[in-house]
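Got a sequence here, can you build the structure:
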Amino acid sequence: MSQHAEQLVGTLFRVLAEEGHEDVQNRLLDAYHTNAPTDRDELTEDLISDIVAVLHRELGARAQVDVLTTSVEYLVERFLAVVEAVPVAVIVVGPEGDVQLWNDGAARTFGWSESEIRGEPYRTLLAPGLDDSSDIPDQLRNGEQLTGAETRHRHADGSILDVRLWAAPLHRRNGEFDGATVVVSDITEQKQREQRLTVLNRVLRHNIRNDLTVARGHLDMLADGSDGDTDHIAVIEDHLTNVVELSDAARHIEQLRDPDDGRTIHDLGPMVREQVDRLRQAYPDARIDCQVPESAPVVAHDLLPYALDNILENAAEHNPSATPRVSVAVSGETDGEPRYRTVEVEDDGPGLPETERAVLTKGTETALTHSDGIGLWLTRWILRSSGGKLTVDTSSLGGTSVAARLQAPPD
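Alright, predicted model coming up:
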């Protein structure tokens, strides 16, 4: 028995008390206690049968009608209150595709009032010739459900909206199609923002790389022809390298736009060992301990290597000690489901500044206190897109401990 039947039973109990029929309610409560040990669905069916029998036996025809009518009105009012309160468009169409219910969210989204649109065909909203949105009524009539489908609808002013919709067909007791319920969310601004960012990102990356290639070429010629101090040239080279890294970071951010499509299985064993080897080559004076199993698969975004590489490099790069100490370990939680594995990087440095710690753990930044680079932001976003968790604490070496917790794939 559906939850709707349970709600009807509960409402009838409430209405019987409010209408002064406590004796009838008590008889139904006795029936409930008698049938309580039975299965939940059977209990609900038995209660409905008892309600019909008791109402017919104990109440006159007029009282029965009053109780049932009041109960139905109560449920309808609650349903309509919920429908009107939700901030998205909720639409109910009849078997012929005519709009039968149009909430305030629909009026705000599409610009038509309920009086203007009620009785009109749902196809009025569709954007003909732009995509496959015209197939939606036929899909629902064929019994299909739509979950988060992206399409386009029309606004009353003639403009076209990008929307995401959820829809399900309604059926009569004999299974015959009886219309559909459609929930629509306007994502026009989101789609436009994504498009602008994509174009801006692509154009900037292309132009920046071209300009940097030319600048570096001329810088190399200056260095080759210089007979004196090249410190200034080295400074310029460092800054050009930073710009290249920013361009790469912008490309990574674009990859994070659709995190679900970017998840795959990574093996932390060989991945972390390879990254530690590169770290030792880049920082030969550092003492780097590594405790990593042969194999430790996890599910994460494709950019996970970038995030871990950033954590490892920060542990050595920002340590002023003559012999920086870094400890890298991969551990696993094998009990229970889901299972997790954690990569922990510890150092003996001066500790992570509070502004950088806030980026990794809280994702906050203000105009007065902001991170020096985009690497920490990317690390946090990658871990979140991987379904993982990032924690920062004081390490056993006296510096900072950064731990990335990731979910292991199912067996």
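
Going by C-alpha atoms from here, please, whenever you check contacts or count neighbours.
Fine.

all strands in the stretch 101-250 of the chain, in order from the N-terminus.
146-154, 160-171, 177-186 (DSSP state E, counting those that start in this stretch).

And the ones you listed: which comes nearest N319?
Closest approach to N319 among the strands of the stretch 101-250 of the chain (CA to CA): strand 146-154, 47.8 Å.

distance of A107 from V183?
To V183, A107 is 13 Å away according to CA to CA, to the nearest Å.

Next up, the contacts around V163.
Counting by CA atoms under 8 Å, 6 or more residues apart in numbering, V163 makes contact with E150, T151, R152, H153, V184, S185, D186, I187, T188.

check which helix or strand covers S327.
Per DSSP states H and E: S327 is located in strand 325-333.

For the lengthiest helix in the chain, enumerate the helices and strands it packs against.
Taking DSSP state H as the criterion, the chain has its longest helix at helix 188-225. Where contact means 3 or more CA pairs under 8 Å, 6 or more residues apart in numbering; DSSP states H and E, helix 188-225 is packed against strand 160-171, helix 231-255.

Now a ChimeraX select for only the buried ones of the contacts of V163.
Per 16 or more other CA atoms under 10 Å, the buried members of the contacts of V163 correspond to this ChimeraX selection:
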select :150,151,152,153,184,185,186,187
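
Also this sequence, please, to line up against the first:
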Amino acid sequence: MTGVIGSTIVVSSVAAGVGSLALVWYLDRHRGSAGAGWLMATLSAQTLWALAYAVGLLTSDLAVRAYAEALAWVGMVWLGPLFLGFAFAYTGRSDLLRTRGVRLLFTIPAAASLLALTHPFHDWLWLFLRRSPEFGIATVRYTIQLPGYAALLVSLGAAGVGVLLLVGAIHAYGPLYRREATALALTTLFPATGVVVWLVGVGPWPEVNFGVPLLLFHVVLDAYAFVGTRIFETAPTTQRAAKRSALDDLAEPLLVLDTEAAVVNLNRRAETLFGVDDTHTLPISFHDIAGADLDRVRSTGELTVTGPDGGIFSASYTPLSDPRGDDVGGLLVLHEVTVERRRKEQLSVLNRILRHNLRNELTVARGNAQSIQVSATDTALRTQAGAIVESSDRLLATAKKAKEFAQVQGRDLELSVVDVTEVVNDVWRDLGESYPHAEVTAEVEPVETRLRTDARVLSLVLSNLIENAIVHAGEREDRTRPAPTVVVRVTDAPTDESATVVEVADDNPRIADSEIAALRAGDETALEHGSGIGLWIAHWCVTALNGRIEFDYDDGNVVRVTLARDTAEGADHSAAVDGAAETAGGPGSLRADHTPGTTSGAGPSEADD
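Predicted coordinates for the structure are as follows:
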């Protein structure tokens, strides 16, 4: 009978060691997953403990038996701290592994291992190793010293803390991790009980460390956790990282995904959108519920969802990492843009139709009015025809501006190094043909006037501002004053050495508050409206150039444009210029309630063209 018990102890110990080694091999496929490395190290220590103890039970040589016992001790003292490291990493607390206290904890098994391997030269861990066979196997008896007790108790305590962390994961993260964490929590109870009994020396067989053969139950539960469930596909560190993002209560659809594009959690809005209910078991493939590839959604930033609650959604993906910086998945937040997208398409169509038809029909109307003006003998009729021609000219000028803006609206910024003063001169050469009576002067301080920007968009800004000032010079009360005068000043930004300021100043009347209110509101209402489009275009273009536009009054209106010498700095300008118009509430805008950039003083020069 005793031989059967002894054989069972040896076979169970060997099986526990071999099983642990097999699990290390199996876990290698999950290397890099949260906690996998720590668990492999834990199982390696477990393998050393079990196999060394089994070898010791089969040898009668006391010296060999002592070294086998020493190797078994190395496995025992490392098992608890390594399991704690696994628990920290698996539950998303790997930052604690870098703390001084945890580092100090790992010095204890290191010191105990050194003492165990040098045992012939001292007796700090145990005294009087002697044979004491039980059940027909080579068991030994010795007296454990205080450092030995300390090392083993630290290992047991660390394992206990690890168990508590896993139990906490069960409580905090619900059924998703319940099977895995429960198995891993229970797996330590059997060998821990055997070690405590051996350590205390109670029972009829104090020579036998039953913690080793009981490792076999540990291995079986580990195998269930690793193979029977999806422990590393559903690590709670993904959930914990999502909790830290403070987006759990977001009203928009929110999905938490792991590194394999599987949904491990989602809020109620997302459940409704994708039809996920109690019949679905998480984790579930994102492609299965969304009908789209996650990488494509991330690259396009858009997802179309079918069904009664579906629509077009903009998609924002935020990567999640654990405290060490390792990728553990991501958050996908969806914002419905169905109405905005349809509105944008409708406005785009209307914009093209109106611009094209307006130009064609006005050209016809202007031609007929001009013919009447030339051929009519009635003075009143000629005057009326002339008024039609002038009105048509103004509307055609507006249509031309809209066309110019449309040409730059649909393209990305084309950055190059340009000289502001050259741009001003080019703009004035073009405008001078239409306004030969106006005087435009440039004042350039000794500054760096070269910018890395989009020359065409900058030209559009300056041409609209300068023309606006010229056109409204006719609204001055003193009609005897000279022709329209515009001064363009190029200076350094007073508070930013990396920026240049371009001011367009005139001597026209101060702007009415209602005019500036339209720009500030980002919308033209029935009561507050600008009478032209030039300043809107200037504002949208400055925004696209990562600049700032301000308005002031100093014996005339001053429009101040501040531009960084490198437009690309400080903002992502890979989007087309139409993004600036949209965020400012312009044609085709999706957010009419957006307040334009910076405005101050009296406001923009009065209605343009």
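
sorry, back to before: could you tell me where the following helix or strand past the strand holding S327 of the first structure falls in the second structure?
Using DSSP H and E, the helix or strand that follows strand 325-333 of the first structure in sequence is strand 340-347. Residues 499-506 of the second structure are matched to strand 340-347 of the first structure when aligned by TM-score structural alignment.

what sits up against that stretch?
With contact meaning CA under 8 Å, 6+ apart, stretch 499-506 of the second structure is reached by 448-449, 465-466, 469, 484-493, 556-565.

sorry, back to before: which of the contacts of V163 of the first structure sit farthest apart?
V184 and T188 (11.9 Å).

measure the residue of the second structure most remote from its centre to Q384 of the second structure for me?
Distance from the centre of the second structure peaks at T377, with 73.1 Å (CA atoms, centre = their mean). Taking CA to CA as the measure, T377 of the second structure falls 12 Å from Q384 of the second structure.

cool, and L156 of the second structure?
According to CA to CA, L156 of the second structure and Q384 of the second structure sit 102 Å apart.

Among these two, which residue is more densely surrounded?
Shown here are L156 of the second structure and Q384; by other CA atoms under 10 Å, L156 has more neighbours (23 against 14).

Distance of the spatially closest residue to the more buried one that is not a sequence neighbour relative to R130 of the second structure?
Excluding the flanking residues, the one nearest L156 of the second structure by CA to CA, 6 or more residues apart in numbering is G80, at 5.7 Å. Applying CA to CA, the value for G80 of the second structure to R130 of the second structure is 27 Å.

which of the two has more neighbours?
G80 (29 against 14).

name the element the more buried one belongs to?
Per DSSP H and E: helix 62-90 holds G80 of the second structure.

Give me the residues contacting the next helix-or-strand element following that helix.
Scanning forward in sequence from helix 62-90 of the second structure by DSSP H and E, the next helix or strand is helix 100-117. Helix 100-117 of the second structure is contacted from outside by 67, 70-71, 73-74, 77-78, 81, 96-97, 124-125, 147-148, 151, 154-155, using CA under 8 Å, 6+ apart.

redo that, cut-off 6 Å
A70, V74, V77, W78 (CA atoms under 6 Å, 6 or more residues apart in numbering).
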